[in-house]
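Undergrad: One predicted model, sequence on top.
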Amino acid sequence: MESCENNSSPPSSPPIILSPCAACKILRRRCVEKCVLAPYFPPTEPLKFTTAHRVFGASNIIKFLQELPENQRADAVSSMVYEANARIRDPVYGCAGAICQLQKQVTELQAQLARAQAELVNMQAQQANLITLVYSEMAKSQQQCSPQPCGNFDSFEAFFFDQGGQDEDFIHGYPLEPLWT
C-alpha cells in the first residue's frame, strides 16, 4: 500500500553562520556563543585584537576581562589597546612616555602664557604712562596759553582728534613715535 505522507512542515531556515570574533579568527579557534572576547573584538576590527595580543597575550587579555565586572570590560579593552599601541611606538615607556611629554608641553605653554601676560602688563603700564604724560603736557600748555585762547583742549579726545584736518599721525605738526619697539 502506498503511503501518502504529506510533508507539509515548513522548510527549515538555513542555519545562521556568524563570523567568529576577530580574536578567535586570529587565534584560529572556534568562537563559542559566550566568547568573552567577542563583544570587544568584533570581526570588523582585527587590528584591535592583534595589537593587544602582541603586547599582552591572549590568555592575559581573557584573564583580565574575566576578573572585571561586565560594565567595566569595554573601558578595560580600550585601555589595553591604547597601552598596546603606545608600547609598540615606545617599548620602554609606553603611555608613561606620552604623559611625560604632554606634561612637558603643558609646562612650556604655561611659561609662554606667563611671559605673554607679563608683556601685556608692561604694555598697559606704558600706555598708562603715556596717557599721564599727555595729560601733563596738556596741562602745561593750557597754563602757558591761559592769557590767550589756545584752542579746545577740554578733553583728551579733543587734543588728539580735533586737529583741524591735520593728519591723525601728527599732533600739532609733530609725528607720533612709539615708546617701545
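TA: Happy to help now that I have it.

Undergrad: okay, CA-based contacts and neighbour counts for the rest of this
TA: Fine.

Undergrad: For the residue nearest to the spatial centre of the chain, give its distance to residue 30.
TA: The chain has residue 102 as the residue nearest its centroid, 11.4 Å off, counting by Cα atoms, centre = their mean. Applying Cα to Cα, to the nearest Å, the value for residue 102 to residue 30 is 43 Å.

Undergrad: Residue 161 too?
TA: 86 Å.

Undergrad: Quick one: classify residue 74 as helix, strand or coil.
TA: Following DSSP: H, G, I helix; E, B strand; the rest coil, residue 74 is assigned to helix.

Undergrad: go on, residue 29?
TA: coil.

Undergrad: how many neighbours does it have?
TA: Burial of residue 29 is recorded as 11 neighbouring residues (other Cα atoms under 10 Å).

Undergrad: And here is the other one:
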Amino acid sequence: MLDTKHLQLLKMEGSASSDQTTITTSSSCRGVGMVMSPCAACKILRRRCIADKCVLAPYFPPSDPLKFTTAHRVFGASNIIKFLQELPEAQRADAVSSMVYEANARLRDPVYGCAGAICQLQKQVIELQEQLAKAQAEIINIQCQNANLMALICTMEFSQSSQTTAPNNLRSLSNFASSPRSDLSDTGFLSESNLGLLYDQSLWT
C-alpha cells in the first residue's frame, strides 16, 4: 500500500514539474519572440536588430516593409540613417514621411520627381484662379444688369404715375375755368353811389 501511494505522489510531482517547465519554456519563447522580431529595415538588410539601439526601428515597423523598401531604393540605408542621426527625435518621424513621399514621387516620375508634382499643383492653382476671376466677373456683370433693370423699372413707374396725374391736373384746370367766381359776378360795386364816391375821392386827392 505504501509503495502505490508513493508512486502516485511521484507521478503527481512529475506532472506538476512538467507543467512548470512547459510554462517557463513558453514564456521564455514569448520573450525571445518579442526581442528577436527585427524591424523592416533590419529584416531587409539582413542584420541583427537591437530595438534600443536601432535608429530605424521606431519608423519602419515590421508590418510595413514596403515603406523602407521604397525609401531604400532612392536614398539608400546609409543616407537614411545619417539623416535621422543628424535630426532631433521630435523631427525624425516627419523626415521619414518626407523621404518616403519623395521616394514614391521619384519612382513614379524618374525625371522630375517631386518637382513634377509641384508643377502640376501650380498649374491647377493657376487654372482655379482663372476660373475664380471669371466667376467674379460674371457676378459683377449680373449685379450691373440687376441695377439697370431696377432703374428701368423705377423710370417706368415714374412715367406711369406722371401720366395718371396729368389728366387730373387738366380736369382741375378746366373745372376752375368753367366755374364762375362770385366776386367777379357781383356788379354791385359799379352802382352810381360807388361811382360817385370814387369820382369825389379822385377830385380831392
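TA: Received, thanks. From a predicted model like this one, the values you see are computed outputs, not experimental measurements.

Undergrad: aligned partner of the residue nearest to the centre of structure 1 in structure 2?
TA: The alignment partner of residue 102 of structure 1 in structure 2, by TM-score structural alignment, is residue 121.

Undergrad: Residue 115 of structure 1 too?
TA: Under TM-score structural alignment, residue 115 of structure 1 pairs with residue 134 in structure 2.

Undergrad: Break down structure 1 into its strands, ranges please.
TA: Here structure 1 has its strands, by DSSP state E, at 170-171, 174-175.

Undergrad: Check the spacing between the match of residue 115 of structure 1 and residue 122 of structure 2 real quick.
TA: Taking Cα to Cα, one finds residue 134 of structure 2 at 19 Å from residue 122 of structure 2.

Undergrad: Spit out the contact partners of residue 114 of structure 2.
TA: 102, 105, 106 (Cα atoms under 8 Å, 6 or more residues apart in numbering).

Undergrad: deepest of the strands of structure 1, which one?
TA: Comparing these by mean neighbour count (mean count of other Cα atoms under 10 Å), strand 170-171 ranks first with a mean of 14.

Undergrad: Which stretch of structure 2 is that one matched to in the alignment?
TA: Using TM-score structural alignment, strand 170-171 of structure 1 pairs with nothing in structure 2.

Undergrad: Give the aligned equivalent of residue 22 of structure 1 in structure 2.
TA: Under the alignment (TM-score structural alignment), residue 22 of structure 1 pairs with residue 40 in structure 2.

Undergrad: Show me what residue 135 of structure 1 lines up with in structure 2.
TA: Going residue by residue (TM-score structural alignment), residue 135 of structure 1 aligns to residue 154.

Undergrad: Structure 1: matching residues for stretch 86-101 of structure 2?
TA: Using TM-score structural alignment, the residues of structure 1 aligned to stretch 86-101 of structure 2 are 67-82.

Undergrad: how close does the helix of greatest length in structure 1 sit to structure 2?
TA: Counting residues, the longest helix found in structure 1 (DSSP state H) is helix 95-145. Aligned to structure 2 and superposed, helix 95-145 of structure 1 gives a mean residue distance of 0.8 Å (mean Cα distance after the TM-score superposition for structure 1).

Undergrad: quick one: that helix to chain centroid distance?
TA: Distance of helix 95-145 of structure 1 from the chain centroid (Cα atoms, centre = their mean, to the nearest Å) equals 27 Å.

Undergrad: Can you add distance to residue 9 of structure 2 and neighbour count and give the contacts of residue 114 of structure 2 back as CSV?
TA: Below are the contacts of residue 114 of structure 2 laid out as CSV (distance: Cα to Cα, whole Å; neighbours: other Cα atoms under 10 Å):
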residue, distance to residue 9 of structure 2, neighbour count
102, 70, 19
105, 71, 18
106, 72, 19
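
Undergrad: For these, which pairs are in contact in structure 1 too?
TA: Counting by both residues aligned by TM-score structural alignment, their matches' Cα atoms under 8 Å, the members of the contacts of residue 114 of structure 2 that carry over to structure 1 are 102, 105, 106.

Undergrad: So which of these are in helices?
TA: Per DSSP H, those map to helices at 102, 105, 106.

Undergrad: Is it possible to get CSV of those that adds distance to residue 28 of structure 2?
TA: Below are these laid out as CSV (distance: Cα to Cα, whole Å):
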residue, distance to residue 28 of structure 2
102, 42
105, 44
106, 45
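
Undergrad: which one of these is nearest residue 163 of structure 2?
TA: Closest to residue 163 of structure 2 out of those is residue 105 (76.0 Å), distances taken as Cα to Cα.
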